[in-house]
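Student: Next input, structure requested:
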Amino acid sequence: MTTKYNGTYDIFEHAMFLRRSPECLSVNFAQNNTLREKCCTKYHNFFAEYWDDNYMRLGVWLNYLYQWNCPQFQQECKSHTYNFSDYTNKLYLRFCKPREYYEECKSHFQDAAYIEKESLKYPTFPETIATGDSNFTNISMHSDNTKLLKYPLEPCVQASLVKIGNNSMQLNYVEVKDVRIPFCKISWCAFRSDDLKTKDLSLSLCMPSMCQVNLYILMVVAGLMGTLILLANAIVVIVLSKIMDNNNSQRIYKMSLALSDFLAGLVVMPSVIIIIRQSFFQPEEIYHSIDEQGRKVSEMSEFPMPYWFLNMAGFFTTMSLSISIYTLTLASFDRLLVVYRPLAYNKYDAINRAKTLVVITWIAGCCLGLVPFIFEGVDYSITASWIVLFEGEIALIVYSVALCLPLLLMWGTTISTLVLFKRNKSSSGQCLDDRNLMKTLSIMTGVFSLCLVPSLLLMLCTLLLEGTDIDDPRYFKHKQSMVLISMEAVTGFILTSNNLWNFFIYNSKAEFRSQVRLLYQRQFQKIRGKISRRQSNSSFNSRNASRPVLSQCVSSYN
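Tutor: Have a look, this model is predicted:
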């Protein structure tokens, strides 16, 4: 078989492969088995490396393995490595067992999707092409005549969109997939390319209805959490800044925490809703371009949202998380000084020191959020289904230095403070207020740790469990991976909930409750005063409006 470049390849994934392996561009495989086997192996490994990307189409890959008579084609027909959906199941049948595919699917075509009678041209069957010692039946469903098909397409119809044969251009269809959908199996289906221009076709059409319901539930939960986080931390900021006396350093640290949590409710949680909406319900688009060798290539949009949005969401997520850890660490050190040397502790010096350290903390959080803009090897990417965090070669190093070390310091300082507190519990140098502040901080640190531990344990399980690595499709277990991905979404919400719990911790104190109650009363009085003024103004206007009518009636009577 001779595979020759004719100057009109319009297959993005194949053009991408040829850029990496130019020796496979124009070869006579019948005369050079060594090169054929080499190209087959490279193409097989190339798909395995990028198979979860939208621009990698299973139908194109199988067709080229078939054209080149690769031994991997026969192996794939036995293993069905990428058989994760109804569409891929029918596609494997079409390539590997065409007669069985035809028998299963002919009834679907009789019932499917054509509004006009006789608009569906039934396949020409059988058409046999020799491939070694076996026969391959090529079934052409004439997908160019499927303009009136209703979506979602039947899996049989989706599989028929793939053209089988030498130098098939595959311009008429695209594959849409996502392997990381929480509470849902892998969604993988095919659309007609032309329909993307006239219909709003999204990945949600590939999902069962229950998966769509689960995603909407996640968006509702994110919206409710964001609203509660905003309201709770706004109350904390108002109470701490306008009502409570400026009498200790812990108030400064609590203010810093409340402001960082407020940012999480203002930016991070709304970004979660947008990410879920854009990733799974945004209509897909296809782009046409010309590569550096003059080939026309078509590709799917791999990123459902612009880079500036990912950078913005990642910046505020990283800043909010880092400021929370840094502030709790500094507050723990402050309480350690009180317990360790209570007589040498100066409250007013501690307040000034806390103000300076909080400013430094916010600057450090902003600098950490700007790391992807400054250094190469790290970018913002969607992880854990909807959280935007670092990803790249040095991402783990950055997190280890910038977050893990302060987190360990926070835990060590809090434990040391508790030990010294119990040892010096009867010490006369500790006043009741300092003890209450220390207990409150210990609860805050404990709650934050409880919100963080599930994510850490899940990361450990991901590293230890086999079959969850997408980059190794031969041993990939999609059901096990689906459970982990769903747990990632749950642990992500648990981690984000740490922005809410501080309000309830403060609310356990009678002083805070009384101040919040006073705040509610003042706001209620303002609202009631505005309503009463509006009512009095409206009644006054109505009386003035009735006076001309009354005077006119009196004059007419006279």
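Student: For the rest of this, base every contact and every neighbour count on C-alpha atoms.
Tutor: Fine.
Student: What residue, apart from its backbone neighbours, is nearest the residue minimising distance to the centre of the chain spatially?
Tutor: Closest to where the C-alpha atoms of the chain average out (Cα atoms, centre = their mean) is residue 386, at 2.3 Å. Spatial nearest neighbour of residue 386, chain neighbours left out: residue 272 (5.7 Å); criterion: Cα to Cα, 6 or more residues apart in numbering.
Student: Now do the same contact list for that neighbour.
Tutor: 219, 222, 386-387 (Cα atoms under 8 Å, 6 or more residues apart in numbering).
Student: That one in helix, strand or coil?
Tutor: Assigned with DSSP: H, G, I helix; E, B strand; the rest coil, residue 272 falls in the helix class.
Student: can you pull out the strands in the stretch 251-400 of the chain?
Tutor: Ranges of strands within the stretch 251-400 of the chain are 286-290, 296-300, 378-383, 387-392, based on DSSP state E, counting those that start in this stretch.
Student: and the angle from the last one to strand 378-383?
Tutor: It stands for strand 387-392. With axes from the mean of the first three to the mean of the last three Cα atoms, to 10 degrees applied, the angle from strand 387-392 to strand 378-383 works out at 140 degrees.
Student: What residues sit buried inside strand 387-392?
Tutor: By 16 or more other Cα atoms under 10 Å, the buried positions in strand 387-392 come out as 387-391.
Student: chain center to it, what's the gap?
Tutor: 10 Å (Cα atoms, centre = their mean, to the nearest Å).
Student: Which other helices and strands does that strand contact?
Tutor: Packed against strand 387-392 by the contact rule (3 or more Cα pairs under 8 Å, 6 or more residues apart in numbering; DSSP states H and E) you find helix 307-340, strand 378-383.
Student: Which one of these lies nearest to residue 61?
Tutor: strand 378-383 (27.1 Å; Cα to Cα).
Student: Now tell me what touches that closest one from outside.
Tutor: Contacts to strand 378-383, defined as Cα under 8 Å, 6+ apart, come from residues 310-311, 314, 371-373, 388-395.
Student: make it 7 Å
Tutor: By Cα atoms under 7 Å, 6 or more residues apart in numbering, the list of residues contacting strand 378-383 from outside reads 310-311, 314, 372, 388-395.
Student: Dump the residues you listed to JSON lines, plus distance to residue 53.
Tutor: Formatted as JSON lines, the contacts of strand 378-383 follow (distance: Cα to Cα, whole Å):
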{"residue": "310", "distance to residue 53": "18"}
{"residue": "311", "distance to residue 53": "21"}
{"residue": "314", "distance to residue 53": "22"}
{"residue": "372", "distance to residue 53": "23"}
{"residue": "388", "distance to residue 53": "18"}
{"residue": "389", "distance to residue 53": "19"}
{"residue": "390", "distance to residue 53": "19"}
{"residue": "391", "distance to residue 53": "16"}
{"residue": "392", "distance to residue 53": "17"}
{"residue": "393", "distance to residue 53": "19"}
{"residue": "394", "distance to residue 53": "22"}
{"residue": "395", "distance to residue 53": "21"}
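Student: run this one through as well so I can compare:
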Amino acid sequence: MFVTQELNICTIYSAHQNIDVFNTCSAFAYAVSLKCKELNMQGLVQVCLVVIVTFDALCRAGDVSTPNRRAESLEMRDARIPQLRPGFTVQIRNCMYRPGYRKLNRRAEIKCCQFWEKRFYSRWYVGSEYLTTFLDIMKTWKCPQMKKQCKKRFFDFSPFTNIVYMRACTNQLYQRHCFNAVKNAALTHSGGRFNISSPAPNMTSETWDFMVEHLRSENMSYGELSNPCVQVALYESARGGYGRYHETIKTVIPFCGFSWCGYDIDTVERDHVSVWKCMPARCRIGISIVAAVMICLGIAILFTNVLVIAVYWYRKRMNNSQIVYKVTLAIGDTLVGAIVLPTFVSTMYLMYTTKSGMDDPGAVIDETTRGILPTRLPSDIKGPSLSRWYMSFVGFFTIASFLISVYTLMLASFDRMVAICFPMSFIRSTALRAAKWCCLVLVILVLFLATLPMYISSIAYSIVASVIISIGTKDAVVLYCVIFLLPLVLVWLSNITLVYYTKKYTSIRRSIASISHSQIASDERKLAKTLSVMVGAFSATLIPVIVVLLVSLFVSNIHLDGPEHLNETATMVFNSTEVVAVVILATNSLWNYFIYGSRDKDFKQHSKDIERAVADKLGLLYLWRRIKMSSQRRATITSLSSAFTNLSSTKSGGGSRNSRPSKASISADLPLPDNKNPQVAVISVRKLDGLETAGE
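Tutor: Now for the predicted structure:
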């Protein structure tokens, strides 16, 4: 009792003077207060106050160099939010929230209300701020923004947030709405400390406070914890409250709305709390379907591009400059199937299933409860879901695969332009040698550009388009224009020029070229058309991504940092469209195989030969023959049984011996046995003999 009273006095004084009680420089004062209890020296309360004020003044003046761990953790965490101004740490110290206490200066209090509103608006969607704390601050300090929040409910995106708003804005309605659910949970999980049977109409505020006070989550199942009323009631329990309550938030879920739940610190420490457990079952089904599609697409892309490399490498022996570019393009597409698409799935898995938690314990006095309790501040993900090495690994291969595709198409377009526009000076052997050197330089350039975020601080890998990891900072816009957009425009312009000159010179070549040169020119035109089809397919898969980017620029209700205009349905549609656009873009790595097969008969034949050889080595051809043989046997037996049934029904219907159909007529209605399968032929003959015997 003495310690609580002493700490109350110290806290009230420090709160009025805007002093940080738990500055580590003032740790000695806290030790003195504990010593007061042991010695029962109540007169030392004044000494405690003097020590706190003195040490805090020294810290502010810079005479004591002991670091403030809480301030350091806030600085490190706030450094990840670039939109906050440099004076943020000082401002949050002056506007530190202590449950149950208000600022003496109303003008400073209103400024702090504006600060916390701006802070919450810029951080809520990454899980760095909690709605329960934000509304408690608005309500405790009587902020003017509280009326607007209760009227508009800008963050009411889930059943949990609905109950949170109900508690903050209409507390009596909240208590009536959640009384039965909380009472059942308290009766079951209060450890015998709570026993009440009064009905909801007779409920009073004292009854509710007593019931919530003894609510415990130790033995609750996850089904009970998923009830939003129980989740919010645990915030009011003895083990909950400011700094001891965690909210899991995820706003980017394809084919699903926002996921938002709340758990007390005991549940967070005991159970594996994650976004996956919080989201509805329909969302988990949608994510599973997206993951399955990406895995199947990745397998198909990997198989087809390995087949392209095998066909051109082992069968055609790289005797054409365009084949060099096609093999290089296939290598880049192989990275998409082997690494990029599988990491899409792993990224979703880590984002949605990694354990969510809070920062390490601190010490914040909560006068509305029981003095000092372990208190924690928000943290996006405990032991972050996407580590730095993972982001670098995935981002490198994502950028590298896309750059290889764009740059290879650009070089191949330039090669065809020279072949079509300057046919007399185009030498195949020279072009082949130049293509190999160009592809080598291309690979070195791609390796350099893909690693830029690793040694340039102004750009970094981040999640863009829901699931893809690429360069995502503001400075990356210029980089994208240089390394992506400019080569892409050159590809389009060169192909338009290529199509024009191909049509223009076709008739001229036919009139002046010899037979051999005419054949060469025909091959060059065929290669040019194939390249144009490839560029067209690439552009078609890129169109959805371009549309999504344009929509994000002109649609205002999908931006998470503007919650007052945010529409959950529009954001869900946009996020889902982003994922679909990314999947469509990834399919570009699959279409080239079918383009080669439709435009090149030799490629198609060599591809089939390799497929048969691989299938034969794996035993797939033998398995296919067995399946085909079994199906033929079943079909023959079924046909014979049907014929025998018709024969029996005809005889039982009054037919005479002479009206019996002959063996020849039966055989005419039956399928012919397979000559390659003598067993089927034997079965057919035996069945026919049996029919004849039965008929006689």
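Student: I figured the residue nearest to the centre of structure 1 was touching residue 277, is that so?
Tutor: No: with contact defined as Cα atoms under 7 Å, residue 386 of structure 1 does not reach residue 277; the gap is 10.3 Å.
Student: Enumerate every residue touching the equivalent of residue 410 of structure 2 over in structure 1.
Tutor: Counting by TM-score structural alignment, residue 410 of structure 2 corresponds to residue 329 in structure 1. Neighbour list for residue 329 of structure 1: 406, 409-410 [criterion: Cα under 7 Å, 6+ apart].
Student: circling back: what's the match for the residue nearest to the centre of structure 1 in structure 2?
Tutor: Checking TM-score structural alignment: residue 386 of structure 1 goes with residue 467.
Student: quick one, what contacts its match?
Tutor: Contacts of residue 467 of structure 2 by Cα under 7 Å, 6+ apart are 344, 347-348, 579.
Student: cool, and residue 262 of structure 1?
Tutor: 229-230, 233-234.
Student: export these to TSV and tack on secondary structure and distance to residue 194 of structure 1?
Tutor: Converted to TSV, these look like this (DSSP: H, G, I helix; E, B strand; the rest coil; distance: Cα to Cα, whole Å):
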residue	secondary structure	distance to residue 194 of structure 1
229	helix	44
230	helix	44
233	helix	49
234	helix	50
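Student: Same list (these) but as TSV, adding distance to residue 322 of structure 1 and neighbour count.
Tutor: Shown next, in TSV, are those (distance: Cα to Cα, whole Å; neighbours: other Cα atoms under 10 Å):
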residue	distance to residue 322 of structure 1	neighbour count
229	17	28
230	19	23
233	17	25
234	20	17
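Student: Check those and tell me the two furthest apart.
Tutor: Pairwise over the contacts of residue 262 of structure 1, using Cα to Cα, the maximum falls at 229 and 234, 8.3 Å.
Student: what would the contacts of residue 262 of structure 1 look like in JSON lines with distance to residue 170 of structure 1?
Tutor: Shown next, in JSON lines, are these (distance: Cα to Cα, whole Å):
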{"residue": "229", "distance to residue 170 of structure 1": "49"}
{"residue": "230", "distance to residue 170 of structure 1": "50"}
{"residue": "233", "distance to residue 170 of structure 1": "54"}
{"residue": "234", "distance to residue 170 of structure 1": "55"}
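Student: that older thread, okay if I get the strands of the stretch 251-400 of structure 1 as JSON lines plus distance to residue 556 of structure 1?
Tutor: Listed next are the strands of the stretch 251-400 of structure 1 as JSON lines, based on distance: least, Cα to Cα, whole Å:
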{"stretch": "strand 286-290", "distance to residue 556 of structure 1": "78"}
{"stretch": "strand 296-300", "distance to residue 556 of structure 1": "81"}
{"stretch": "strand 378-383", "distance to residue 556 of structure 1": "79"}
{"stretch": "strand 387-392", "distance to residue 556 of structure 1": "77"}
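Student: Show me the one of these that comes nearest residue 266 of structure 1.
Tutor: Of all those, strand 387-392 sits nearest to residue 266 of structure 1, with 14.8 Å by Cα to Cα.
Student: And that closest one against structure 2, how far off on average?
Tutor: Here the mean offset of strand 387-392 of structure 1 against structure 2 after fitting is 0.8 Å, by mean Cα distance after the TM-score superposition for structure 1.
Student: Contacts made by that strand with the rest, please.
Tutor: With contacts defined as Cα under 7 Å, 6+ apart, strand 387-392 of structure 1 is touched by 272, 310, 313-314, 318, 377-383.
Student: With distance to residue 83 of structure 1 added, can I get the residues you listed in JSON lines?
Tutor: Output for the contacts of strand 387-392 of structure 1, formatted as JSON lines (distance: Cα to Cα, whole Å):
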{"residue": "272", "distance to residue 83 of structure 1": "30"}
{"residue": "310", "distance to residue 83 of structure 1": "31"}
{"residue": "313", "distance to residue 83 of structure 1": "34"}
{"residue": "314", "distance to residue 83 of structure 1": "34"}
{"residue": "318", "distance to residue 83 of structure 1": "37"}
{"residue": "377", "distance to residue 83 of structure 1": "33"}
{"residue": "378", "distance to residue 83 of structure 1": "33"}
{"residue": "379", "distance to residue 83 of structure 1": "31"}
{"residue": "380", "distance to residue 83 of structure 1": "31"}
{"residue": "381", "distance to residue 83 of structure 1": "27"}
{"residue": "382", "distance to residue 83 of structure 1": "25"}
{"residue": "383", "distance to residue 83 of structure 1": "24"}
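Student: what about burial for the residues you listed, which qualify?
Tutor: Buried members of these, scored by 16+ other Cα under 10 Å, are 272, 310, 313-314, 318, 378-383.
Student: residue boundaries of the helices in the stretch 1-150 of structure 1?
Tutor: Using DSSP state H, counting those that start in this stretch, the helices found in the stretch 1-150 of structure 1 span residues 12-20, 33-50, 58-67, 71-79, 86-96, 98-111.
Student: Give the aligned range of the fourth one in structure 2.
Tutor: Put plainly, it is helix 71-79 of structure 1. Mapping helix 71-79 of structure 1 onto structure 2 (TM-score structural alignment) gives residues 144-152.
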